[in-house]
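Trainee: sequence? don't have it. structure:
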């Protein structure tokens, strides 16, 4: 009989609109019969959440920290709410022991950890704690170092923002306890694994496990009718420099200037570049060709994808941080919806598609090649459809969360 685990999942924000891979993994673990508790440092920053969050009643499984509340009143209210809600589950002896004046130095360190991870005040014992992002793993590593972690084993999944190439020397210091106390390390691409090995070359128990999508959930959107009679290009991602949303708009401008005026570009996402992108659209007179949606729910994104023709993500390597796309689950989701890809050849993107078969991998900043490949797909609908079908078939076998979840459970089994 397969072992069922009691798992504590530690995340930065939950639910996060931009981190659907965490949501997919959690719901798959629940589907497989495992018991999940989610500890989040922040509330959802958006006014909406993805439907899966509600379908699985994940609010009931989530403990959200009170320390990052916006005002002192909300902070105080958060503390009171925590102690009232979990009053029958808190191990009060852990708090009383902190008052021992003979161990004030040791107790000060423990008090800091309990403040940072109040979930460890509960009388619940976990088979393992699974941290998403290295910076959250650091906090749990500190709890393990001073002996207050209530989980037997610890795993961390790196996703990209926690392994910025320009900060390797910093990580070698700040991740020391993480590497010493944790039992397994997961990366989502070969690209990210190579960065991790630059931080610690002799790292043991490192596993490659991509982020995945939930086929049973995506299937309902496949029959979506085309959203516009025009040629629909879609971009989806945070509006930051290294994802290339400004380049995407400039590519659309070149297409329009070459006579393909029946193009409609759907730019989905929010971020620091939104104001700049709005100005760029106006400056290039593309108001009739570009729609800037802002952040959307997963359901809205999938409907737009399923009703579009191609997916465009002209990502680059950010000049200063050297950061680029580690995997980009949205690239696999686009292929599931039978969209040929036009993506920048940076980071780990090439490991999540088949160049020339499911789309085109194009050198960063080469806008002319992006334009030529889009025109090729625009002028050859039968080849575009065939490429989309191949992408759909390929990602179903490589990135379906249930299959990837089985591999994750094997990692858990190795630790137990």
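Mentor: Thanks, I have the structure now. On a predicted model such as this, the values are computed, not experimentally measured, just so you know.
Trainee: make it CA atoms for all contacts and neighbour counts henceforth
Mentor: OK.
Trainee: what ranges do the helices span in the stretch 151-300 of the chain?
Mentor: Taking DSSP state H, counting those that start in this stretch as the criterion, the stretch 151-300 of the chain carries its helices at 168-174, 176-181, 190-199, 215-218, 245-257, 274-283, 298-306.
Trainee: other SSEs contacting the second one?
Mentor: For helix 176-181, the contact count by 3 or more CA pairs under 8 Å, 6 or more residues apart in numbering; DSSP states H and E identifies helix 134-145 as packing neighbours.
Trainee: So which residues make contact with the helix it packs on?
Mentor: By CA atoms under 8 Å, 6 or more residues apart in numbering, the surrounding residues in contact with helix 134-145 are 10-12, 110, 113, 116-117, 131, 149, 156-158, 162-163, 174-175, 177-178, 181-182.
Trainee: Alongside the first one, take a look at this:
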């Protein structure tokens, strides 16, 4: 059995989750490969030089051909692609994607070698019309957001605030997605959360697919409980500070809700926390709050240390699936405070792994921060880590996926 994982990038939440699944399978004896725009790992688990996604200058013949094509009216695909490019320039949305791509994944050597294709976050590299028409291999598609059934959009908040004109255009994109997906005869949709599975089933896009929930995994050897006092000294923090950790690729991302965390602190007079932020940030813009910005960190060993200096991880997302930070925080024995949204609510359990704020606003969040502060000694880091071991281990994820792969091949 050879399984090929395809994702846009090794960076970002989806890319990291896909790479962890690849590692989980490889460590348990399954032949697995990983294909992305910036990292390719073959079935021997070797990182290889791969020019597949690199730009190549068009030949003279191709240039002449393109000039001739420009003299004629655009095809339907061309017209749609041009419109999507224009919508992408709008700053009101976190991300907008196209179902079209000039890459032909089905031509990659690793694709040809694979028995099963496991798609992940593939916006920008998956050409729906050509791929789903030509792919005859069994497909497992692991969803990391809602793009595969929301047209150009990835999140409901963006979808809901679109103008009527944009909604009408997006209906065309949804129809293209659905028509292309119907070409797949053997496929399984995997979601890392039960919430996303419900959204998938409501969409009506995947009636020919089996749909299941399998949680993402985390390296429990890397993310573990470490000596807090030693690490706080290393990062210039005293052992008496109440340290809140916040992590996002971009701290200013509206969906991630850092503004709600700052708002919540305005309602708290008795606690003066220190906030550590990981991600693109501008700490000079914060007033009356101690914020230490550590910037973007790609070194997972360093991230594993930073979790351990925190008293609590606050995840105030307005919308989210199952962020890797939940798994990493729990594996480090650190509780989480978050809102009652998406897949987050399935794992942040009151008085056990953290606290859920039922109302999505700063006041409600402030109440949970105070409640946690007054009861923080009741949380057991070993119990929180046990929860991670029970739910997010490489071995559990490997077993669950292997069962799916075997069923697909058995009926092939």
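Mentor: Yep, it's here. Just so you know, these numbers come straight off a predicted model, no measurement behind them.
Trainee: Superposed, how do the two chains score by TM?
Mentor: Remark: TM-score between the superposed chains equals 0.72 [TM-score structural alignment, normalised by the length of structure 2]; 338 aligned residues with a CA RMSD of 3.3 Å.
Trainee: one step back: for residue 20 of structure 1, which of the helices of the stretch 151-300 of structure 1 is the nearest?
Mentor: helix 298-306 (8.1 Å; CA to CA).
Trainee: thinking again about what came up before, looking at the helices of the stretch 151-300 of structure 1, which is closest to residue 396 of structure 1?
Mentor: helix 215-218 (7.4 Å).
Trainee: The closest one: which residues count as buried?
Mentor: Burial within helix 215-218 of structure 1, assessed by neighbour count using 16 or more other CA atoms under 10 Å, is assigned to 215, 218.
Trainee: what's the answer for stretch 281-292 of structure 2, then?
Mentor: Burial within stretch 281-292 of structure 2, assessed by neighbour count using 16+ other CA under 10 Å, is assigned to 281, 283, 291-292.
Trainee: Residue 13 of structure 1 pairs with which position in structure 2?
Mentor: The equivalent of residue 13 of structure 1 in structure 2 is residue 9 (alignment by TM-score structural alignment).
Trainee: What span of structure 1 is stretch 340-358 of structure 2 aligned with?
Mentor: Mapped onto structure 1 using TM-score structural alignment, stretch 340-358 of structure 2 spans residues 345-363.
Trainee: How far away from the center of its chain is that stretch?
Mentor: The offset between the C-alpha centroid of stretch 345-363 of structure 1 and the centroid of the whole chain comes to 19 Å, using CA atoms, centre = their mean, to the nearest Å.
Trainee: What of stretch 139-151 of structure 1?
Mentor: Going by CA atoms, centre = their mean, the spacing between the C-alpha centre of stretch 139-151 of structure 1 and its chain's C-alpha centre is 25 Å.
Trainee: Check stretch 287-301 of structure 2 too.
Mentor: Between the mean C-alpha point of stretch 287-301 of structure 2 and the mean C-alpha point of its chain there is a distance of 20 Å (CA atoms, centre = their mean).
Trainee: now what about it, what contacts it?
Mentor: 222-223, 249, 272-283, 303.
Trainee: circling back to that earlier point, columns distance to residue 333 of structure 1 on top of the helices of the stretch 151-300 of structure 1, output as CSV?
Mentor: Written out in CSV, the entries for the helices of the stretch 151-300 of structure 1 read as follows (distance: least, CA to CA, whole Å):
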stretch, distance to residue 333 of structure 1
helix 168-174, 30
helix 176-181, 32
helix 190-199, 19
helix 215-218, 9
helix 245-257, 18
helix 274-283, 23
helix 298-306, 8
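Trainee: Which one, of these, ends up nearest to residue 22 of structure 1?
Mentor: With CA to CA as the measure, helix 298-306 is the member of the helices of the stretch 151-300 of structure 1 nearest residue 22 of structure 1 (13.2 Å).
Trainee: Can you point out the buried residues in that closest one?
Mentor: 298-299, 301-306.
Trainee: Which one of the residues you listed is nearest to residue 62 of structure 1?
Mentor: Distance to residue 62 of structure 1, by CA to CA, is smallest for residue 298 among those, at 20.0 Å.
Trainee: sorry, back to before: quick one: closest of the helices of the stretch 151-300 of structure 1 to residue 205 of structure 1.
Mentor: Taking CA to CA as the criterion, helix 176-181 is the member of those that comes nearest to residue 205 of structure 1, at 10.3 Å.
Trainee: can you pull out the strands in structure 2?
Mentor: 2-6, 31-35, 40-41, 116-119, 139-142, 187-191, 210-213, 243-250, 274-280, 290-293, 312-315, 336-339, 354-357 (DSSP state E).
Trainee: Need those in CSV (columns: distance to residue 59 of structure 2).
Mentor: Supplementary listing: these in CSV, determined by distance: least, CA to CA, whole Å:
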stretch, distance to residue 59 of structure 2
strand 2-6, 29
strand 31-35, 27
strand 40-41, 26
strand 116-119, 32
strand 139-142, 35
strand 187-191, 38
strand 210-213, 44
strand 243-250, 38
strand 274-280, 39
strand 290-293, 47
strand 312-315, 50
strand 336-339, 53
strand 354-357, 58
